[in-house]
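Colleague: This is a predicted model, with the sequence first.
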Amino acid sequence: MSDARLQRAAVVYNPTRVTVAALRALIEPAAAEAGWGETRWYETTLDDSGKELTRAAVADGAAMVFAAGGDGTVRAVAEGIRDSGAALALLPYGTGNLLARNLRLPITNMADAIAIAFTGRTRNIDLGIATLSRVDGSIEEHGFLVMAGMGIDADIMANTNETLKKTVGWLAYVDAGIRVIPDARPFRIRYQLDDKPQHSAHVSTILFGNCGTLTGGLEMMPDAIVDDGLLDVAVLQPKGTLGWFELWRKLRWENGFLRRSSIGRKIIKATSGSASTITYLRSSGITVSLDKPRHVELDGDEFGIVAGVRFAADAGALAVRVR
């Protein structure tokens, strides 16, 4: 068979994250061994973080697109590949590699990640869609893969030092948290799940999840399923310092270790109090109105200030290469 008739992959890469020669030395032999044609390479720029490059790669015949960069590059490639029929291949270059963690893909071994891309299977998962209403009345739509939020988490992202993040990774968020959390105050939202009445609440953070596992194996949304066509919503309402300790205990202990066994689940049920620091909701979409504009974050990246938002799940919109 001529090379022109073979399946081809593309690589969309961030040159500040990727040593291209080293990655070529891994991908090109793997493509040849798997019977694929010549891989094509696309470098991101300040003007195009990957979305339009991915669309160009797919239009040029790419059956699979590697996202080679941070979590922002992965998100941009996913937006570009949405509903195209081509598949996303994940490489462990990000600070968190959160989608790879949730799909149980390699986050430390590049060669294994490449092998899975060429020899694994394709799984269709949901893509989170955030429709952001800006203060000036403009509307923007962006995709997200794992989790979005408003409140303390978004304020931390907005105050994270990018230079420090490149140096120490996720510890830069700890630095930002130390500065943000002492001054954080609950804020009022009005939210409406699809086909449900509107509700009002005072929250410290509200999160919208396509997946549930964060860095360090923290189970923020233990029942979230990446291909169920639904978003899981976590409303965090801790009261005082003890409330934050209770929230941490729930996420680390109840959502993790105890939930894995029938005995543990009985212990959770027996020891759960009437007052909750976290409330879980689930819907195909949710609209949130704010009394005052706030920061919003998507997959750990700050996306500016919004007056209101809508989050929804685009069911099965993203094909991903998995084991």
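Modeller: It's in.
Colleague: alpha carbons only for contacts and neighbour counts from here, please
Modeller: Noted.
Colleague: For the helix ranked longest in the chain, list every residue counted as buried.
Modeller: When the chain is parsed with DSSP state H, its longest helix is helix 20-33. By 16 or more other C-alpha atoms under 10 Å, the buried positions in helix 20-33 come out as 23, 27, 28, 30, 31.
Colleague: could those be laid out in CSV, adding distance to residue 174?
Modeller: Formatted as CSV, those follow (distance: C-alpha to C-alpha, whole Å):
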residue, distance to residue 174
23, 31
27, 35
28, 38
30, 38
31, 40
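Colleague: Among these, give me the pair with the biggest separation.
Modeller: Based on C-alpha to C-alpha, the longest span within those runs between 23 and 31 and measures 12.2 Å.
Colleague: So residue 147 sits against residue 301, correct?
Modeller: No: using C-alpha atoms under 8 Å, residue 147 is not in contact with residue 301; the gap is 10.3 Å.
Colleague: Between those two, which has more neighbouring residues?
Modeller: Neighbour count, other C-alpha atoms under 10 Å: between residue 147 and residue 301, residue 147 has more, with 25 against 16.
Colleague: this is the other structure I want to compare:
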Amino acid sequence: MIGIIYNPVTNSGKSADRMKNILSLLDAKGAEYRYVETERAGQAPELAKDMSAECDIIAAAGGDGTVFEVANGVYGTGKKMMIIPLGSGNDIARSVKLNDLQDEELVDILIAGRSRPFDCFTVNGDTIGLEFVTFNLVVNIISMFKDPANQSKGYGGLVFKAVRATKPYRYHIKTENGEYDIDSIFLTAQNTATAGGGLPIYPATEDDDGKFDLIVSKYTGSIRKYLNLASLSKGKLSQQPNITVERVSWAEITPASNEKYILDGEFFETEGVRVEIAPEKIEMVVR
């Protein structure tokens, strides 16, 4: 049986017609499924755990935040997971090439159930993530993108505005390779190639190699951050002289003061995080 968890507020509620169409296609193909809608933030993990008792595949229908919650319920159950990308960013779906597909294609993939392992990581020992943990610049970009007042504005303009507003913060970073202090405007532990709605953070990132990429910019002045932005849009950020990339299995990131960060599209606040590859993977349904 297939389980489907749908977040009705995904993409400001604009995905309802697509969800109805997907259910109609499943009915037309005679698929057996259980369907539930979330009623509050934070509910999807418990729904996914409940579904795991009777469902072989659990699908997260929504954006990256919904995928994040469902993954926290699916992890450790041994059940497969699929993404029905209905959000505005859909970066985890991009990693498994499920974004921009027609509804009928998604339904066929869901019914077929072909899967592959997908790396998970833990944050501070418990919460499961699939995509990234990021500080500073990307936090500002996503904050502006999610602000209803900016919905009519172009994405490129919002990114430029976020870069202009972002100031360097001081971080202490420790990995299996050593530790150091750095002033940075961009710092991310990346498990997928894109973030922030398709920004090609590091195209070489792999989601099934048992490691993640720690990408850190050293702040060297305002001009360099605009050069970084230009290279980021082309997927060449790692080629900039102030950027370092470490492929690691764990990292401790401690900001000089309490700071917001984003984990898979969800906002948190912390005095420091430990990101570590989880001992198990999730079997992710793919094309």
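Modeller: Yep, it's here. Source: prediction; values computed, not measured.
Colleague: For the two chains, what TM-score is obtained?
Modeller: For this chain pair, the superposition-based TM-score is 0.86 by TM-score structural alignment, normalised by the length of structure 2; 281 aligned residues with a C-alpha RMSD of 2.8 Å.
Colleague: residues contacting residue 226 of structure 2?
Modeller: residue 163 (C-alpha atoms under 8 Å, 6 or more residues apart in numbering).
Colleague: Map it onto structure 1.
Modeller: The alignment partner of residue 226 of structure 2 in structure 1, by TM-score structural alignment, is residue 245.
Colleague: how close does the host helix or strand of that match sit to structure 2?
Modeller: Element membership for residue 245 of structure 1, per DSSP states H and E: helix 240-249. Here helix 240-249 of structure 1, set against structure 2 after superposition, deviates by a mean of 2.6 Å using mean C-alpha distance after the TM-score superposition for structure 1.
Colleague: which parts of that helix are buried?
Modeller: Result for helix 240-249 of structure 1 [16+ other C-alpha under 10 Å]: buried residues 243, 246, 247, 248.
Colleague: one step back: chain center to the longest helix of structure 1: distance?
Modeller: Centre-to-centre, helix 20-33 of structure 1 and its host chain are 27 Å apart (C-alpha atoms, centre = their mean, to the nearest Å).
Colleague: what do you get for stretch 230-249 of structure 1?
Modeller: On C-alpha atoms, centre = their mean, the centre of stretch 230-249 of structure 1 falls 20 Å from the chain's centre.
Colleague: so stretch 63-71 of structure 2 corresponds to what in structure 1?
Modeller: Under the criterion TM-score structural alignment, stretch 63-71 of structure 2 matches residues 70-78.
Colleague: now the helices for the stretch 201-323 of structure 1?
Modeller: Here the stretch 201-323 of structure 1 has its helices, by DSSP state H, counting those that start in this stretch, at 240-249, 262-271.
Colleague: Select, out of those, the one closest to residue 281 of structure 1.
Modeller: helix 240-249 (16.5 Å).
Colleague: got the contact list for the residue lying closest to residue 17 of structure 1 once chain neighbours are set aside?
Modeller: Of all residues not flanking residue 17 of structure 1 in the chain, residue 69 sits nearest, at 5.5 Å (C-alpha to C-alpha, 6 or more residues apart in numbering). Residue 69 of structure 1 sits next to 13, 14, 15, 17, 18, 91, 93, 94 when contact means C-alpha under 8 Å, 6+ apart.
Colleague: Those residues, buried ones only, as a ChimeraX selection?
Modeller: A single ChimeraX command selects the buried members of the contacts of residue 69 of structure 1 (16+ other C-alpha under 10 Å):
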select :13,14,91,93,94
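Colleague: Adding secondary structure, write the contacts of residue 69 of structure 1 out as JSON lines.
Modeller: Below are these laid out as JSON lines (DSSP: H, G, I helix; E, B strand; the rest coil):
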{"residue": "13", "secondary structure": "strand"}
{"residue": "14", "secondary structure": "coil"}
{"residue": "15", "secondary structure": "coil"}
{"residue": "17", "secondary structure": "coil"}
{"residue": "18", "secondary structure": "coil"}
{"residue": "91", "secondary structure": "coil"}
{"residue": "93", "secondary structure": "coil"}
{"residue": "94", "secondary structure": "coil"}
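Colleague: Farthest-apart pair in the contacts of residue 69 of structure 1, please.
Modeller: Applying C-alpha to C-alpha across these, the maximum distance is between 15 and 91, 14.2 Å.
Colleague: in the superposition, what's the average offset of stretch 287-296 of structure 1 relative to structure 2?
Modeller: Here the mean offset of stretch 287-296 of structure 1 against structure 2 after fitting is 1.1 Å, by mean C-alpha distance after the TM-score superposition for structure 1.
Colleague: what range in structure 2 matches that stretch?
Modeller: The aligned range for stretch 287-296 of structure 1 is 252-261, by TM-score structural alignment.
Colleague: buried ones in that stretch?
Modeller: Of the residues in stretch 252-261 of structure 2, those buried (16+ other C-alpha under 10 Å) are 252, 253, 254, 255, 260, 261.
Colleague: If anything else comes up later, I'll come back, but that's it for now.
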